[in-house]
Each structure stands twice: as C-alpha cells, then as structure tokens.
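S.K.: The sequence and its predicted three-dimensional model are supplied below.
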Amino acid sequence: MAARTTQRQTRRVDLSTFHRVPLGTWPTPLDTCPRLSAALGATVLVKRDDLGGVGLGGNKLRKLEFTLAAALAAGADTIITFGGVQTNHGRLTAAACARLGLRCELVLTRSVPRSGFAYDRSGNVALDRLFGARLHLCDTDDEARYTAGALASATSVTLPVGGSSGLGVLGYVAAAQELREQLGDQRVDRIVCAAGSGGTVAGLALGGETPVTAVSVSPGSQEKIERTAGLAAEEVGVDQPKLDHVTVDESAIGEGYGVPTDEVWAALRLFARTEGIVLDPVYTGKAAAALVAGVRPGETVVFMHTGGVPAVYGYAPELVVEAGR
C-alpha cells in the first residue's frame, strides 16, 4: 500500500431514497488524540461512534436508522433479533424500539464461555430489561432459530445478528461519507475497525476508498464482510465492491469471541490513561490491540470506536483486576 492514500475516488451512494428514522446524533466527533499518538509513534484519530443517540450510543444505531425505518414503513409493531448474552446490537435495538414504540424480543444465545452474576445480569443485559425488551435465553443456535420462529407474527420483523442486513450496511455507507467530510483535505493511511457480523466494515468499504483494516473478533470475518457488502450493493443498485482495499486482521481473536486477551486489557488501559477513552473487551478492545501491535511509525490512522462500553461491566471481576495494573 502506498505511504499515503486519500478518498479521491470515493463512491457516492445516494441514500436519500431509503426510509430512515433519526436515532443517533450525527456527526459523531472525530477526536485528535495527541497523547495516544505520541505513545504509538503515529497520528491516531478516533471516530467516536460510541457517543450520541439513544441507548448509550454505538455503531448499531446507524444500521437501525435504516432497518427500523423499513420495519415501520411495513407496519411492524414488533422487532425480533439475535445476539450473545451481552450483545450491543440487542441493547441498542431495545433502546430504539422503546423510542419508537415497538415491542422488542431479544433471542440471546449463550455463545461465550462465561457465567456469573456480572455477565448474566449486568452490563447490556440489565439495560435490555431497563428498555423494556423481553429476553429469551438459548443454549444453541438451533434453539435460537426455533425460538425466533415461534415469536414471529404477521406484524413482526426479524433482524439478523448485528443488524448486518443489506439495509443495515447503509448506515456505515453514510458514516463513510460523514468521515470524509470531517477529514476534508487531511490525508489518512487507513481506517482500523473491529469486524464482527461484517456490516460496519462492509459499509465503510462500499462508501469509500480509504484502506480498512478489519480486525476480527471471531473467525470468518472475510466471508461475513463480503456477504453483507453484496447485500448492500444489491440494495443501492451498484456492482459488488471488490473490497481490495479491505485487509482482514485475525491477530487479536485469541481464544474466541468474547474472550479478551492480555493485549486487549493493555489496550484498554492505554486508551483510558492517555485520552480518557473507554473501550470494551469484546470489539474495540481487540481492534485496539491489533492497532497497537501493528501500527507503523509515522502513519495516520482513523480508529473507529464502535461503542459497546456497557459490556465492560459484564466483565467486572476481570475489570477490577486489570484496571489496577
């Protein structure tokens, strides 16, 4: 990759023809981070998608603006969606449904090898209940699919894991356009972003030409990004993007989804102690760990803070120990 790249051949996708309901506070800040940059020997800008909007903010709000608008237009009164026990998508879906007067059914799968009061009752789980969602805990993916099917009705809409449908991806097409406007003439080498269900990275890839480092939080990110980018391309009527400007980085996966490594906790401490920015141990913590390990001297990076901070309380026992190191 060339030493410096810009979004000089950026795709312009017209989103004005799609239903959209306001849920976030846009644009989210693009923070200059001088102390973090000095510590890493590079210029790091943090795009604060953890801030603003309902439900304590996060990247899923951008997706929900499109998916819930379509559901409302179709006459839905109930939203069904999936996730792990500490799902950020579930928490923000519950909050957005509360704002819009929709019932919310969260089908949660015990997909992370964790248990205990903090993980099972605190963090996003407590907020799900606070926002009025009904929770359905399942042990397997098959049980989750069966449960969702039983809940479905003529007036319900089911959203995929992470809200990463073709419509959901449009939220990050819009974010790519927003980021381009904030950067103006400032040149950046790459965007670093956590990759889970693939929709956020797919939107950034479809909406811009700046190289994206997609940091996997679990195996299979390449396939998920390509699939969701294809769905979004169909929605807007453009060709499938080649995604040759997306690099998948699996270095931070560790033992699997929802299992933080020592490097993740170190990255959380670094961001907190240099800039007062709180990351989470599932998504942004892994993306930050990959950034710290792979940053190149003198480069300029935009780090996408996709939110998820409430989940840190689900890891309270480890947080107490790691915060004191």
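M.R.: Thanks, I have the structure now. Numbering: from 1, shown residues only.

S.K.: switch to C-alpha atoms for all contacts and neighbour counts from now on
M.R.: OK.

S.K.: Next, count neighbours for Asp139.
M.R.: 11 (other C-alpha atoms under 10 Å).

S.K.: wait, doesn't Arg91 sit right on Gly55?
M.R.: Yes - between Arg91 and Gly55 there is a contact under C-alpha atoms under 8 Å: 7.0 Å.

S.K.: Not including adjacent chain positions, what is the nearest residue to Thr155?
M.R.: Closest residue to Thr155 apart from its sequence neighbours, by C-alpha to C-alpha, 6 or more residues apart in numbering: Ala76 at 4.6 Å.

S.K.: cool, Arg35 as well?
M.R.: Nearest residue to Arg35 in three dimensions, chain neighbours excluded: Thr274, at 5.4 Å (C-alpha to C-alpha, 6+ apart).

S.K.: Pasting the second one now:
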Amino acid sequence: MRPRIPTQLPPPFNQLPRYPILYHEPSPIHPLPTLSQISTRIPHADSSPRICIFAKREDQSSPLACAGNKYRKLEYLVPDIFSPTPTYHYHESHPTNQTLQGPATILVTEGALQSNHTVQVTALARKLGLKALVLLNRDTGSGYKTSSSPDHFAQLGNVQINKLLGAEIRMYNADDPEATDAQPVLEELRKSGQRPYWIPGGASLHHLGGLGYARAAFEIAEQESECRLGGSGLFDFIFVACGSGSTVAGLISGFKLVDSLRMGSGDNWPRGPRNIIGILNSPTRPRAYHEERVLRFARTAGQLIGLFNSEREITMDDVHLDDRFVGEGYGVIDDETRKALSMMAETEGILLDPVYTAKVAAGMMHWAQSEEMIKYAEKNRLGEVNVLFIHTGGQAALSAYFDRVV
C-alpha cells in the first residue's frame, strides 16, 4: 500500500479562509460490488476490462440537514458572509461598489421547488444564527407541472424541510418579476434594517463557488491510495451531476493542480488525466452553454488555488459533459432515470435522488458498458477500469415524487 499523500493544501490554496461545515474525516468512498459485476457483463466481449465502481458519499459529508455537495461549496463562502465588508452580497444582475455596514444578518438564495441547495443554505443559516429566505420557482423544470398532485409537490420533500428549518419561503411563477431578479427582495430587506447576503442558485455564480470541489479533488486523490485500486491505481472516470456547474468545474481545476504538483515532485505516484464526466440534468440549455460556464468557473477557481495561468492550463479539452440523460425536463423522471434509481436501491441499498444522482447513475451505467470505455482500457492496457460515482445527496426530495418513483 502506498503512503498517504499529504492532506495539506499547497499555497496559495491553503491560505484561502474556510469555515468547517463538513465532518473532519473525508466523506467515505466504498465499492459497489454488485453494480460492478453487472456493469462488467458484456456478452460480446469476453476480454473486456473489469469495471470497478465506487461511490463517494457526499450525502454523508456533514452533520447538518440533508448533507450534499452544496455544503462543501458553502464552506468557502462563510468567511465572506461574516466579513464586515463582504465581497459578494448584491444580486449579480446589479453590480455595485456599495459595501455592507457589518456582517450579514440573513442569507437569501433561490432554486426550484425541490432545490437541495436551498435546504443546505437554510440549514447553514440556522447553524450560524442567521435568518434565511428562499425564493422558490414553481416553473423551474417540469417537476411541479407533471406531478399528479402539484399542491403536494409544493409542500413535501425539500419544501417541508425548509419550513421545518424555519426559512421564510416565497414561491413564484416564471412570469413573476422576482423569479428572474431578486434585487427588489434584497432592497426590501435592506430597507427593513437587514443585511442580506445573496447566494446564487448552486453557489456557482459566486466567485468562490468552485473552491469546495477543488479541495475535494485533493481529498479524492488521497483516498485513491486507500481504496487499493487496481489497473491505473486511480479513478479513471469520475461521474458527477452538472447543474449550475461549479461542482464539475471545481473538480477539473483541483485535479489539474493535484497532477501538476505530482509532476513537479518527481515521485512515482500514478497521474491523470482522469476523465471527469459531468452528467447534465436539464435540457433547458444546450450543452455548449454549460460547457462554457464550466470552463469559466474552472478557470476562476484555478486562479484562486494557484493555477496562475489557468486560461492556458484549463481548456475546453478538459470539459466533458454528457447531455444524453437529461430526460424530458429538469426534475422529470423518465423510464431510464427510474430504472437507475431502482437498480441502485435494489443492488446496493443506496437511495438516489430523482433530479440529479439517478440521472448520473443512468449515465455511468451506460458508459460502463460502452465501447468508449473498452477502447480506453485497450489504449491504456488496463485489465480494470476504476469508476467513481459522486453521490451529491438530494434524497429528501423523494417524498415529493411519491407518485412517480415506484
């Protein structure tokens, strides 16, 4: 077994302020043996590589409500939230040089009705002793419209948890002005004496939004040695949901830095490139739109963590998004998504969410039996291909889909 790589981040990454929200120990990575066995069965290819699938349990990463990938992002936002002169507190549509007079008193964010992000922002706010206001759009995606009981959809799952956590909830339709511009709400709060801190959906448009998963790349690189991986000795493919984009972007920038440091050290560690595959979860925008966002977010994170020539070091060749599993709409469960959700539950006892991780699982299982993965193994002379599925949480939304999950 190889020695553990140092957990200490390199400068200037390690100098960026971070407020711990996650458990002290990394979120676990464990094998999925049954799913691996199923994915390796390719009748027409007796010499096909063994597919070894692992799960990184970001849904077990934090003691706060509904653990998931947003807490990792929010760790880098908290120091700015508490700052007497926050760098990001106005809506991105209304840039201003005005500063707050003191730290924030209320966190404001937005999302779809069953947004995981809003729950995690609310839970963080309560943990920090702050108020929380969430703006929920009924028309984001088609989950609300396609429900057999829209009234229940707007009350169960993450909506119910937001209420339990004490958030103020305001619901909108697509034609309401507040659905696209939260600035009037922020002005209302300021006039009432509050100091609102605006967190955009998924925290991706926030300039610090990609740092959490850049740090996760170092964590995963360390865990690779503990998993005793065969083949290349690293995770050849990493599958993760791509919604607002900064989770994928952070991984791209983080692994760029990990591998650049290993190259410079002259040691014999296995090195990338790892294939980071972002599975898109919504057909609302074309893939090219998401690719441009991910590239931009990855470069922003790269500059902050020490990739000083991030535009040269991170290119569109590093961005791999798959839009074949988006289904009919954001939050809409199709047969492929339902099958993946059921298979993960029945084979590995793991619950996925119907919006993000079930679509990632569907994409991952398709890739695992694809000619592309076989050719990758042949090209790199691998008898085993190591696959990492990043479980970003979201199971709390299942109750809102009571009429479509089973």
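M.R.: Perfect, I can see it now. No experiment lies behind these values; they were computed from the predicted model shown.

S.K.: Got a TM-score for the pair?
M.R.: TM-score of the superposed chains, computed with TM-score structural alignment, normalised by the length of the first structure, equals 0.90; 311 aligned residues with a C-alpha RMSD of 2.0 Å.

S.K.: re the thing from before, confirm the residue nearest to Arg35 of the first structure sits in a strand?
M.R.: No - read with DSSP: H, G, I helix; E, B strand; the rest coil, Thr274 of the first structure is helix and lies in no strand.

S.K.: What lines up with it in the second structure?
M.R.: When the second structure is aligned by TM-score structural alignment, Thr274 of the first structure is paired with Thr347.

S.K.: Report whether the expected contact of the residue nearest to Arg35 of the first structure with Ser37 is present.
M.R.: No - contact criterion C-alpha under 8 Å: Thr274 of the first structure and Ser37 do not qualify, at 9.1 Å.

S.K.: of the two, who's got more company?
M.R.: Under the neighbour definition other C-alpha under 10 Å, Thr274 of the first structure and Ser37 were set side by side, and Ser37 has more, 19 against 15.

S.K.: counterpart of that one in the second structure?
M.R.: Superposed on the second structure with TM-score structural alignment, Ser37 of the first structure falls opposite Ser36.

S.K.: Now its match: which helix or strand?
M.R.: Assigned by DSSP states H and E, Ser36 of the second structure belongs to helix 33-40.

S.K.: Figure out how far that helix is from the centre of its chain.
M.R.: The chain centre lies 24 Å from the centre of helix 33-40 of the second structure; the measure is C-alpha atoms, centre = their mean, to the nearest Å.

S.K.: Quickly note the distance from the residue nearest to Arg35 of the first structure to Cys33 of the first structure.
M.R.: Taking C-alpha to C-alpha, to the nearest Å as the measure, Thr274 of the first structure and Cys33 of the first structure are separated by 8 Å.

S.K.: Do you have the helices of the stretch 1-150 of the second structure handy? List them.
M.R.: 33-40, 69-74, 78-82, 116-128, 143-146, 150-153 (DSSP state H, counting those that start in this stretch).

S.K.: so which of the ones you listed gets nearest Asp353 of the second structure?
M.R.: helix 116-128 (9.9 Å; C-alpha to C-alpha).

S.K.: so that closest one matches what in the first structure?
M.R.: The aligned range for helix 116-128 of the second structure is 88-100, by TM-score structural alignment.

S.K.: hmm, who's touching that stretch?
M.R.: Contacting residues not belonging to stretch 88-100 of the first structure are listed as 23, 54-58, 60-61, 64, 79, 81-83, 103-104, 106, 124-125, 127-128, 131-133, 161-163, 308, 311 [C-alpha atoms under 8 Å, 6 or more residues apart in numbering].

S.K.: Ok, stretch 313-325 of the second structure next?
M.R.: Stretch 313-325 of the second structure has contacts (C-alpha under 8 Å, 6+ apart) with 242, 252-253, 256, 275-281, 283, 287, 291-292, 294-295, 298-299, 307, 336-337, 359-360, 362-363.

S.K.: Name only those of those that count as buried.
M.R.: By neighbour count, with 16 or more other C-alpha atoms under 10 Å, the contacts of stretch 313-325 of the second structure hold 242, 252-253, 256, 275-281, 283, 287, 291, 294-295, 298-299, 307, 336-337, 359-360, 362-363 as buried.

S.K.: Check the offset of the match of helix 116-128 of the second structure from the chain's centre.
M.R.: Centroid separation between stretch 88-100 of the first structure and its chain, computed with C-alpha atoms, centre = their mean, is 14 Å.

S.K.: Distance check, the match of Ser37 of the first structure against Leu388 of the second structure.
M.R.: For Ser36 of the second structure, the distance to Leu388 of the second structure equals 11 Å [C-alpha to C-alpha].

S.K.: picking that back up, for Arg91 and Gly55 of the first structure, indicate the residue with more neighbours.
M.R.: The residue with more neighbours, out of Arg91 of the first structure and Gly55, is Arg91; 31 against 23, by other C-alpha under 10 Å.

S.K.: about what we covered before: compare the helices of the stretch 1-150 of the second structure and give me the one nearest Tyr197 of the second structure.
M.R.: Closest to Tyr197 of the second structure of these, according to C-alpha to C-alpha: helix 78-82, at 6.7 Å.

S.K.: Which stretch of the first structure is that closest one matched to in the alignment?
M.R.: Against the first structure, helix 78-82 of the second structure falls on residues 68-72 (TM-score structural alignment).

S.K.: cool, and stretch 391-399 of the second structure?
M.R.: By TM-score structural alignment, stretch 391-399 of the second structure lines up with residues 305-313 in the first structure.

S.K.: ok, and what's touching the matching stretch?
M.R.: Identification of contacts with stretch 305-313 of the first structure by C-alpha under 8 Å, 6+ apart yields 46-51, 57-59, 86-88, 118-119, 122-124, 193-194, 278-281, 283-284, 319.

S.K.: For the stretch 201-350 of the second structure, which segments count as helices?
M.R.: Using DSSP H, counting those that start in this stretch, the helices found in the stretch 201-350 of the second structure span residues 211-226, 246-265, 287-305, 310-313, 335-348.

S.K.: Make TSV from the ones you listed and add distance to Ala125 of the second structure to it.
M.R.: Below are the helices of the stretch 201-350 of the second structure laid out as TSV (distance: least, C-alpha to C-alpha, whole Å):
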stretch	distance to Ala125 of the second structure
helix 211-226	18
helix 246-265	21
helix 287-305	24
helix 310-313	33
helix 335-348	31
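
S.K.: and of the ones you listed, who's closest to Met171 of the second structure?
M.R.: helix 246-265 (25.2 Å).

S.K.: Now do the contacts for the match of Ser37 of the first structure.
M.R.: Arg50, Ile51, Cys52, Ile53.
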